[in-house]
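>>> 3D, please:
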Amino acid sequence: MTGRILHLPDADGGLAPYVPLSAEARLPRSAGAPRSRTAYAAAHVVADPLADNAPGAPARIDWEATLAFRHHLWDLGMGVADAMDTAQRGMGLDWPATAELIRRSAAEAASRGAALVCGTGTDHLGADARDLDSVVAGYADQLEVVEGAGATPVLMASRHLAAIAQGPQDYAKVYGRLLEQVRGPVVLHWLGTAFDPALAGYWGHTEPADAVPVVAELIREHAARIDGIKVSLLDEALEVRLRGLLPDGVRLYTGDDFNYPALIKGDGARHSHALLGVFAAIAPAASAALHALDEGDTAAYDALLEPTVPLARHLFARPTYYYKTGIAFLAWLNGHQPGFAMVSGLQSARSLPHLAQAFRLADAAGVLTDPETAVARMRRLLAVAGVER
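Have a look, this model is predicted:
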């Protein structure tokens, strides 16, 4: 037991002994997609450790590890949401690397008939977007890549549109034009300012609650071309309100990494589906929980997911947009990537005490799928930081 004791940073600025709960993984590995809910895990990218992935440098990807992680999620019955903000869109993952990621992921998904959605946006435009027409053209460029690869597009919230739009009518124009040209149903995306402050005032209203009728009307008008909408506002009541306004056949995909257990379980009348960054970190628990829900076993569902909530709330703590660091950290602990490195050097975005607490909470939630490897890697991180005992 002594060899497994770690001395981890604590809240008082010191070190405290910590004994991991178990030497063996504690979660079953479920196979097959859940029946009662549609679930996507938003996957990150693995940086090439031998490349210059410094801030501002072009992204260089470890393709073998990146694609293997997607197969890991598919093996657990999850769909994969790729090229989303989790993959560092707007925070180091440039458009050339994103386009290559979409093509490669789509080919892998097609090889096994797996579910895949991919983000489309306007992040390749830079300062070239000066009016609504250029925003629509930017989306169209990326739609061509995603649809050409055979994936379902997610129309991600656009920083350019947020900066240019003068009110709700401009959002209606842009999305209306895009939805008229898509080849099949797409997923809309409402990303709150906790995830990206540049999206303040999206849909033409400062307060998200005031934007709910605007979004609901847009969806009703174009329902045949909308599979669903991902809502990432970290506001349970607002999501439930919007969910109740959606027409039949249009899903609400929760992106609420704080309140997902209750939102997915639902209120007996309606429920949310899932498109979550945290599901990539807790995939075994999420998969087992959704299969329990298929069988009507809500007690098992609660028992599997509730212990993951403290971990999720920690990973997505303010500044929330740095949650990607914790996702990559847990992937490294679980052996899904050779090193704890991220494009644009983002592995430095969270402190050692933050990562140490993520380790404790992941252990408590039972999502360290190879605990011995996780302990060994945590010990190496502590050694690099100069605090190993």
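>>> CA atoms for contacts and neighbours, from now on please.
OK.
>>> what residue lies at the spatial centre of this structure?
The residue lying closest to the centre of the chain (C-alpha atoms, centre = their mean) is G277, at 2.3 Å.
>>> so what's that one up against?
Shown in contact with G277 (C-alpha atoms under 8 Å, 6 or more residues apart in numbering): A41, A42, A43, T86, G255, D257, I327.
>>> Report all helices and strands that the host helix or strand of Y175 contacts.
Using DSSP states H and E, Y175 sits within helix 168-181. Helices and strands touching helix 168-181, by 3 or more C-alpha pairs under 8 Å, 6 or more residues apart in numbering; DSSP states H and E, are helix 132-149, helix 208-221.
>>> Now the last one: buried residues?
Within helix 208-221, the residues scored as buried using 16 or more other C-alpha atoms under 10 Å are P208, A211, V212, V214, V215, A216, L218, I219.
>>> relative to helix 168-181, how tilted is that helix?
Relative orientation of helix 208-221 and helix 168-181, computed by axes from the mean of the first three to the mean of the last three C-alpha atoms, to 10 degrees: 30 degrees.
>>> List of residues touching the helix or strand E64 falls within?
E64 is part of helix 63-75 when elements are defined by DSSP H and E. Here helix 63-75 makes contact (C-alpha under 8 Å, 6+ apart) with 31-32, 41, 43-46, 48, 79-80, 104-105, 108, 114-115, 280, 283, 336-338.
>>> Tell me how far it lies from the chain's centre.
Helix 63-75 has its average C-alpha position 15 Å from the chain's average C-alpha position, going by C-alpha atoms, centre = their mean, to the nearest Å.
>>> Could you also give me the structure for this second sequence? I'd like to compare it with the first:
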Amino acid sequence: MALTLKLPTAAGSLESYRLRGTEPVRPAQGVKFNRIAYSAAHVVADPLAAVDPWLTAAVDWDTTIAYRRRLWSLGLGVAEAMDTAQRGMGLDWKASLELIGRSLDAAKDVPGALVASGCGTDHLNIDEVKSVDDVIRGYEEQMAAIEKLGGRLIIMASRALARVAKSPADYERVYDRILSQAKQPVILHWLGEMFDPALAGYWGGKDTAASMDTALGVIAANAAKVDGIKISLLDKVQEIAMRRRLPAGVRMYTGDDFNYAELIAGDGYGSEPTHGKSDALLGIFDAIAPAASAALGELAQGNLERFHAILGPTVPLSRHIFAAPTRFYKTGVVFLAWLNGHQSHFTMVGGQQSTRSLPHLAELFRLADAANLLEQPELAVSRTKALLAVHGVE
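Prediction:
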């Protein structure tokens, strides 16, 4: 018998929705990918902690690490302590470092597990940062802490640097300094202002093209220390343009949660393999992990049509989850993890479960069903009905 429930619409009414009844996506086991694929993973809050959630991050460590084990089991790497984990948006540096340490420890038991960890300056009091030297010291402190644990670095964009830098030369000075000290090649991260308004004008250019020139100059000057760059500008044209200009061997990790399918598939441009395709470092891969794994497995076997057939239906879901205000996308990621039984509650660090409306979450439910991503449909319906009841919808 088909599952049905009443869901709110954007117009404020209720309508009956009948689930499609299709089998959820189930990836094949043991398939090796021909792309590197990191999922920026969320943290699971502890809903029983006696804290003020807007002020103190309480993390359910066991469930958080279990979720990472799931991602590794699907062949995905974990980009740890990034913005998907509410880094700087509920999760402070102290908790982030503990998360990184726990994730790295867990990865030791998983053959081939990939972990790269966010390194930033979010422990600094931004009002006390007066110069790029202060920013450099901030980065160096976090670099040392993560590398002491044996972690590889993702150099996150710095709100402090965006605030004090006066020109592209200031960005060049900071990045040249920190890259020269990195023990292993790093992933750079260019996060657009749609994800974090405090990062507007990053790299110091008067427009995106000028900022890209600065970033590419930094990479060219330090190519041996750069594994790749993740750009999250939600603009496939800009990503492809930058990808084609990267030094040989430096990867483009797509952070485009609107256009990832076609960017990962690639266009085969040029003789340098990394110029014709993107690898992946995506927050949406947390929410669509089974589909991402299944699609990447098909791509590795040359089944491009099947790759798009699996991943294509997830794109409308991702565009909805990452709709403006984009920085609230974490709510949709955690909502889907709850619907699929990967955590027992819909509570987030910082109380962020309140950042999206009930109609938004209802549409997310519909799109997840259309993408075959409701892993346990009966559970998803039961939990959605419980959420509706809390909001007065019986």
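>>> Buried residues, the helix holding E64 of structure 1. List them.
W63, A65, T66, L67, F69, R70, H71, L73, W74, D75.
>>> which one among the residues you listed gets closest to D235 of structure 1?
Among the buried residues of helix 63-75 of structure 1, L73 lies closest to D235 of structure 1 (C-alpha to C-alpha), at 26.6 Å.
>>> Need the counterpart of that closest one in structure 2.
Superposed on structure 2 with TM-score structural alignment, L73 of structure 1 falls opposite L71.
>>> swap in L275 of structure 1?
Aligned partner of L275 of structure 1 by TM-score structural alignment: L281.
>>> Tell me roughly how far the host helix or strand of its match lies from structure 1 on average.
If you go by DSSP H and E, L281 of structure 2 is part of strand 279-282. For strand 279-282 of structure 2, the mean deviation from structure 1 after alignment is 0.2 Å (mean C-alpha distance after the TM-score superposition for structure 1).
>>> That strand: how far from the chain's middle?
8 Å.
>>> what's the matching residue for A324 of structure 2 over in structure 1?
With TM-score structural alignment as the criterion, A324 of structure 2 lines up with R318 in structure 1.
>>> what's the closest non-adjacent residue to that match?
Nearest residue to R318 of structure 1, sequence neighbours excluded (C-alpha to C-alpha, 6 or more residues apart in numbering): A194, at 7.7 Å.
>>> ok, the equivalent of that neighbour over in structure 2 to L234 of structure 2 distance?
Mapped onto structure 2 by TM-score structural alignment, A194 of structure 1 lines up with M194. With distances taken as C-alpha to C-alpha, to the nearest Å, M194 of structure 2 is found 9 Å from L234 of structure 2.
>>> So between those two, which is more surrounded?
For the pair M194 of structure 2 and L234, the greater number of neighbours falls to L234 (21 against 18), based on other C-alpha atoms under 10 Å.
>>> Now do the residue nearest to T122 of structure 1 when sequence neighbours are not counted: how many residues are near it, please.
Spatial nearest neighbour of T122 of structure 1, chain neighbours left out: G138 (5.0 Å); criterion: C-alpha to C-alpha, 6+ apart. Using other C-alpha under 10 Å, G138 of structure 1 is surrounded by 21 other residues.
>>> next one: F285 of structure 2
25.
>>> Check whether A106 of structure 2 sits in a helix, strand or coil.
helix (DSSP: H, G, I helix; E, B strand; the rest coil).
>>> For the equivalent of V375 of structure 1 over in structure 2, identify the helix or strand it belongs to.
Using TM-score structural alignment, the equivalent of V375 of structure 1 in structure 2 is V381. Assigned by DSSP H and E, V381 of structure 2 falls within helix 377-390.
>>> Report the mean deviation for that helix after fitting onto structure 1.
Using mean C-alpha distance after the TM-score superposition for structure 1, the mean distance for helix 377-390 of structure 2 is 1.1 Å.
>>> now for that helix, which elements pack on it?
strand 4-8, helix 329-339.
>>> now the angle from that helix to helix 329-339?
120 degrees.
>>> and the match of V375 of structure 1, what does it touch?
With C-alpha under 8 Å, 6+ apart, V381 of structure 2 has these contacts: L3, T4, L5, L339.
>>> Out of those residues, who's the most crowded?
Counting neighbours by other C-alpha under 10 Å, L339 leads those with 25 neighbours.
>>> Now the aligned partner of that one in structure 1: closest residue in space that isn't a chain neighbour?
Here L339 of structure 2 is matched to L333 in structure 1, going by TM-score structural alignment. Of all residues not flanking L333 of structure 1 in the chain, A374 sits nearest, at 4.5 Å (C-alpha to C-alpha, 6+ apart).
>>> Over to L124 of structure 2?
Nearest non-adjacent residue to L124 of structure 2, counting by C-alpha to C-alpha, 6+ apart: G138, 6.7 Å away.
>>> show me where structure 1 has strands.
Counting by DSSP state E, structure 1 has strands at residues 6-9, 15-18, 39-42, 79-82, 116-120, 152-155, 186-191, 226-232, 251-254, 273-276.
>>> which bit of structure 2 covers the third one?
Strand 39-42 of structure 1 lines up with residues 37-40 of structure 2 when matched by TM-score structural alignment.
>>> superposed on structure 1, where does the matching stretch end up, distance-wise?
Stretch 37-40 of structure 2 sits 0.4 Å off on average (mean C-alpha distance after the TM-score superposition for structure 1).
>>> So what touches that stretch?
71, 76-85, 114, 279-286, 289.
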